[in-house]
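> One predicted model, sequence on top.
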Amino acid sequence: MKRTADFQTHSVDLEKRADGSMLMRSTHALTPTVERTGDWLHQWAETAPDRIFLAERSGAGWREESYADVLGKVRAVGAALLARGLDASTPILVMSGNGVDHGILALAAQYVGVPIVPVAEQYALVHGAHGRLREVIGLVRPKMAYVVDAEQFGEALALEALEGVEIVASRPGGRNVTAFDDLLKGDGGIDADEAFAGVTPDTVGKILMTSGSTSSPKGVLTTHRMMCVNQAQLADGLPFLRKRPPVLVDWLPWNHVFGGSHNFNMMLANGGSLYIDDGKPVKGLFERTVENLGLKTGTLCFNVPLGFGMLLKALKEDDGLRRRFFEDLDLVFYAGASLPQDVWSGFEQMALEVKGEIPLMTSSWGLTETAPAAMMQQEPAPRSGIVGVPVNGVTVKLIPDEDMRCEVRVKGPSVMPGYFNDPEKTEAAFDDEGFFITGDAMVFLDKDDPNKGMRFDGRISEDFKLQSGTWVRAAQLKLDMLSRLAPLVSDLVVTGADRNQIGVMIFPNVAELTREGFELTEADGAYACKLLQGEIHRRLSERAREISGSSTLVSRAIVLAEPPSMPEGEMTAKGNLNIRKVLARRAALLERLYTDDDPAVVTL
């Protein structure tokens, strides 16, 4: 089938070592890159000054800022920051979501060597999540904090933890805070050029808060080198990025490395235009995404699997939107869990029908600590779920078990130097050869041909044993169950550690269930709905007939009535479940799951 975009072919060297481990690296050379994010801004402000860089919705249209405009504002805000005494030791906390002023502030801070610390806006807007916000404030001790709207974020701004911190807001709303417009006035007594010259590849540009499915939050030191090198790695693998300026309409949050480093910097590095989508793939907000795409479509599309599923449905229902969406599209890129194959196939078929060719549909793998892309499927993939091979300049260490399932470790210039103010966790994060220990597992698509790439196979820390001693690979099993139970579920937790059967605790897709006519009745924290239970039983039974072995047989299920709680730590800022928190907080429901006579439990 004809493909829209070109790509770098996979070419890797796999070194097998005496201890059984393997080192995998690309044979392609890494393209040289700039040293600082501000270098990109200067490049495009000079060569394409009037091209739109950042845009956000304003009334019926967009507020658009060109590269020349952004550079001027970045230099002014940078001078204002230095005039206030900010430096590498005084981070700026950003508590609100994506926006043009947020982007300008972040680039200004990076321009003069001040770290930016973006956090999930839910930490400030959800009363019960203020404890998480206090944790971050206590860790990074910011000298300045930014919000877009002082009234909207008023409760968080009143926290005692922010006492003495200068508050800046784009919309002060009469509160005693600094207007963002005041920063735009700059300071004539500050030499921005001198400050910019002092920024090096090792300067920390941002501190990203991260926590996995089982760990506590940590601050990842993200240097200019990490961000700049990672964009060279991405453009090496996807050379069409350098051939014409990309355009992106994107909602993914900037407090997360995917939206804030991968996507934002991809536009900046390649002279692209980023239109900020103020919608999200959730009920009540996805309609805004559809409206935004009606005004502007891109050459790239990034999303999570849930978002792509909702988008596919919207495109099927709107001929005009479908045509505009695909007519200039080079790339469909998903992150997070594996994209359901029916959604993948739906996009391929739709692209063929609209323009007779398919954009590159792909994914990559990495973590906040790896900037993020460490492996990427650069070639067209035969199906969903493949994360490819190491990007140029990165060495991946693979430690296989007897089944050739490999623990993955990473070394390269795009890997973090460590965690903020935490030497113990930093030391524990690297092995004696300097490889970052990711905790993830991979398997080769073809053990005889590493160029076919690898498939993500879960986190080692999430695996558990049944009473029989059988290992259960929970992450991969979860992906399968999400696909089997779609669209009834929004997420789930696989259970069974030290028990004799595997079960699932299901967080339902309430909007979809209501639309389908399921009547949900709560029974002490779980939903008891005979019709829904019958459908789950049917799907589990059908799956049971297709598999063999106790390591993958799911024979119990319970549908949880309360969604995962961010204030209680059950959900991370990235939207991932913290499995340990869920199991600990819902211990009584876990016990009910393994009770045969509970009316809320589905059993095979």
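In hand now; what should we look at? Residues are numbered from 1 along each chain as shown.

> When you work out contacts or count neighbours from here on, use the C-alpha atoms and nothing else.
Will do.

> so is Pro245 in a helix, a strand, or just coil?
Secondary structure, DSSP: H, G, I helix; E, B strand; the rest coil: Pro245 is coil.

> for the nearest residue to it once chain neighbours are set aside, what are its contacts?
Distances taken as C-alpha to C-alpha, 6 or more residues apart in numbering place Gly272 nearest to Pro245, at 4.6 Å, with adjacent residues excluded. Under the criterion of C-alpha atoms under 8 Å, 6 or more residues apart in numbering, the neighbours of Gly272 are 52-53, 245-248, 266.

> how about Leu321, what does it touch?
So Leu321 contacts 293-294, 315 (C-alpha under 8 Å, 6+ apart).

> any idea which helix or strand comes after the host helix or strand of it?
In this assignment (DSSP states H and E), Leu321 forms part of helix 319-327. Per DSSP H and E, the first helix or strand lying C-terminal to helix 319-327 is strand 331-334.

> packing partners for that following strand?
Strand 331-334 sits against strand 300-303, strand 360-366, with contacts defined as 3 or more C-alpha pairs under 8 Å, 6 or more residues apart in numbering; DSSP states H and E.

> Check which element follows the longest one along the chain.
Proceeding C-terminally, strand 360-366 gives way to strand 373-376 as the next helix or strand, assigned by DSSP H and E.

> next one: the first one
Beyond strand 300-303 in the direction of the C-terminus, DSSP H and E gives the next helix or strand as helix 305-317.

> Show me which positions of that next one end up buried.
305-306, 308-312, 314-315 (16 or more other C-alpha atoms under 10 Å).

> Looking at the helices and strands packed on strand 331-334, which is nearest to Val204?
strand 360-366 (19.5 Å; C-alpha to C-alpha).

> got the contact list for the closest one?
Here strand 360-366 has contacts from 3-5, 330-335, 372-381, 384-388, using C-alpha under 8 Å, 6+ apart.

> Val249 touches Cys301, doesn't it?
Yes: Val249 is in contact with Cys301 according to C-alpha atoms under 8 Å; the separation is 7.3 Å.

> relative to helix 305-317, how tilted is the helix holding Leu321?
Taking axes from the mean of the first three to the mean of the last three C-alpha atoms, to 10 degrees, helix 319-327 and helix 305-317 form an angle of 120 degrees between their directions.

> before we go on, here's another structure to hold up against the first:
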Amino acid sequence: MAAVDISPASAVHRRARYAGSRSAIIYEGTEISAAALAATVRELATGLAARGLRRGDRIAYLGLNSAALLQTLLVAAHLGAVFVPVNHRLAADEVRHILVDSGAHTLVVEEGHRALAEPVLAEVPARCRLLVDTDPACPSTPAPPAPWTPLSELLGSADPGLDPVALHDDDLAALMYTSGTTGRPKGVMLTHGNIWWNAVNVDSVVDTRPDDTNLAVAPLFHIGGLNALTLRTLLRGGTVVLRRTFDPARCLDDLVRHRVDSFFAVPAMFAALAHTPGFAEADLSGLRAVVVAGAPVPPQIIREYAARHGVLLQQAWGLTETAPFATYLPPGLTLDKAGSAGAPMPYTEVCLLAPGSGAKISAPEVRGEICVRGPNVTPGYWNNPSATGKAFDDAGWFHSGDIGYRDSDGFYYVVDRIKDMIISGGENVYPAEVERVLADFPGVMEVAVIGVPHAKWGETVLAVLTCKPGVEPTLEEIREFGGLHLARYKLPTRVLIIEELPRNGSGKLDKPALSAWVEQQSVEEPEAEATAAAG
């Protein structure tokens, strides 16, 4: 039996053949039909093939969410090349590292980010350098300077014989570079099989449908924004409403106006929507497949959406390396299991292993490292056998670095990252556990908990809060509230209130940046508070 072609480009061309007039993308108010999308992809593929892009070559994209980004991904698939989305919030040196490490043959850049790429061009291997001039929502320049070629020069001709190459499970689809909080970003290799099996998992348990309207506002350079629902919607026959960035008021309007039924966002986005004027009155009854992931989800957000709109936020867990989902909590359990990341996806194995010994944990409520195995799991890191060897054990389990436990019903709860754990007076404190409790304090919007050095206890707990106007809880109030649910050694010994928590390009809380900022404040911890931590 011949291997099945699972190319995204083949799927788009199939859409164009049978339902070409249906809207595939609504991008910043402009509708792009399936037929128009397929035609553009074929023209761009023809132009890039003439410029030497071949199967296995890497093609990088630097810019915001855009139709051009999705077209670049599909062109890569059309030719059997490898798509490399670049986080536009990185520094020039980080961009240089990704382009050099990936060995990108082609670089596609939006005008608004050309200044980020140009300082490193002399050091990167990209021989074909294209500047997006086909997108009215992007900044533009009348005549791109050398060495840039306008993307529009690739349009206008298409080789009718240049059909998408057949792609199978082991063919490399993308290099998704991690945020690099512990060193240089690593290129996570995702195969077409990884992407395909994530879609099979999602379609098996999430109420997705071929004619869905999906709103894409999370960054597409991040695996959640790209492959949670967006790419699958596009390939199955639905419509992707695509925005360049996330704006809470506009997002709320899009959800209502387009009757969006499938939507992925990180918890901070859902929190921002809930505090947007008009949220309480908005008609969100169309929402059906609403997935939240990327960070621990405060139960209060889940309860608020359910109480106000009957919208059941469906928590999932995973990483770039799992493309992205390994577990999922169905809507029927959203309230009963609030805070749970759910059960393993149908075609993915999940287990808990004891850190250090690697012994499998079978008992409920016992914490261990969450490990994953399955066809949606990366084969490893690009040009980095050492990192690959550290991430996988001899049994093929990928070690996530997340600590969690499983309840008696088999549902998983993510406690925290191993590296974020605070050790105070010899006791382990998991910040996410403290954050979930303090998030329920009246008037508190977001909570970030980090460890700060202490001469006697090694580390103590600092809570950084964002609050509604007029709310300024004292340390004593926070400790009294938290003490109802947490051991005293887990309670904050300091509280800081700020306007906004720092986030990285994918919308996740940037704890290294927060820790660096706190360190710069040089605020001494009162001895009385430090003593209270040991009580």
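Good, I have the coordinates. In this text, all values refer to a predicted model and were calculated from it rather than measured experimentally.

> Assuming the best superposition, what's their TM-score?
Remark: TM-score between the superposed chains equals 0.85 [TM-score structural alignment, normalised by the length of the second structure]; 508 aligned residues with a C-alpha RMSD of 3.2 Å.

> one step back: so which bits of the helix holding Leu321 of the first structure are buried?
Buried, per 16+ other C-alpha under 10 Å, within helix 319-327 of the first structure: 321-326.

> ok now it, how far from the chain's centre?
Relative to the centre of its chain, helix 319-327 of the first structure is centred 26 Å away, using C-alpha atoms, centre = their mean, to the nearest Å.

> one step back: neighbour count: Val249 and Cys301 of the first structure, which is higher?
More neighbours surround Val249 than the other of Val249 of the first structure and Cys301, with 23 against 20 (other C-alpha atoms under 10 Å).

> And that one, how close does it get to Ser273 of the first structure?
9 Å (C-alpha to C-alpha, to the nearest Å).

> Thr514 of the first structure now?
39 Å.

> ok, these two, which is more surrounded?
Just comparing Thr514 of the first structure and Ser273: by other C-alpha under 10 Å the higher neighbour count belongs to Ser273, 26 against 11.

> Without its sequence neighbours, what residue ends up closest to the more buried one?
Phe53 (4.4 Å).

> The one you found maps to what in the second structure?
Alignment note (TM-score structural alignment): Phe53 of the first structure maps to Ala24 of the second structure.

> Which of the helices and strands packed on strand 331-334 of the first structure sits closest to Lys185 of the first structure?
Nearest of these (C-alpha to C-alpha): strand 300-303, 34.9 Å.

> against the second structure, where does the closest one fall?
Using TM-score structural alignment, strand 300-303 of the first structure pairs with 262-265 in the second structure.

> okay, the angle between the helix or strand containing Val408 of the first structure and strand 360-366?
Val408 of the first structure belongs to strand 406-411 when assigned by DSSP H and E. If you take the same axes, to 10 degrees, strand 406-411 of the first structure sits at 80 degrees to strand 360-366.

> after strand 406-411 of the first structure, next one along is what?
Next element after strand 406-411 of the first structure (DSSP H and E): helix 423-428.

> What span of the second structure is that next one aligned with?
The aligned range for helix 423-428 of the first structure is 385-390, by TM-score structural alignment.

> which of the residues in the matching stretch are buried?
Thr388.

> Mean deviation, that stretch versus the first structure?
By mean C-alpha distance after the TM-score superposition for the first structure, the fitted stretch 385-390 of the second structure averages 1.0 Å away from its aligned residues in the first structure.

> Report the separation between the counterpart of Ile207 of the first structure in the second structure and Val372 of the second structure.
Aligned against the second structure by TM-score structural alignment, Ile207 of the first structure finds its counterpart in Leu175. Distance, Leu175 of the second structure to Val372 of the second structure, using C-alpha to C-alpha: 20 Å.

> Please apply the same query to Val240 of the second structure.
Distance from Val240 of the second structure to Val372 of the second structure, by C-alpha to C-alpha: 30 Å.

> Compare these two (neighbour count), which wins?
Just comparing Val240 of the second structure and Val372: by other C-alpha under 10 Å the higher neighbour count belongs to Val240, 27 against 24.

> looking at it, Met209 of the first structure is touching Ser215, isn't it?
No: judged on C-alpha under 8 Å, Met209 of the first structure makes no contact with Ser215 at a distance of 11.9 Å.

> Between those two, which is the more surrounded one?
The neighbour count for Met209 of the first structure versus Ser215, taken as other C-alpha under 10 Å, is higher for Met209 (25 against 13).

> That one: helix or strand, and which one exactly?
Using DSSP H and E, the element containing Met209 of the first structure is strand 204-210.

> now for that strand, which elements pack on it?
Partner elements for strand 204-210 of the first structure (3+ C-alpha pairs under 8 Å, 6+ apart): helix 100-112, strand 116-118, strand 218-223.

> quick one: which of those is nearest Asp598 of the first structure?
The nearest among those, by C-alpha to C-alpha, is strand 218-223 at 39.7 Å.

> Distance of the aligned residue in the second structure for Glu64 of the first structure relative to Leu215 of the second structure?
For Glu64 of the first structure, the aligned residue in the second structure is Glu31 (criterion: TM-score structural alignment). According to C-alpha to C-alpha, Glu31 of the second structure stands 14 Å off from Leu215 of the second structure.

> ok, now Val4 of the second structure?
29 Å.

> contacting residues for Leu593 of the first structure?
503, 505, 556-558, 601.

> Pro375 of the second structure: what's it in contact with?
Contacts of Pro375 of the second structure (C-alpha under 8 Å, 6+ apart): 193-194, 197, 347-348.

> at 7 Å what do you get?
Each residue near Pro375 of the second structure by C-alpha atoms under 7 Å, 6 or more residues apart in numbering is listed here: 193-194, 197.
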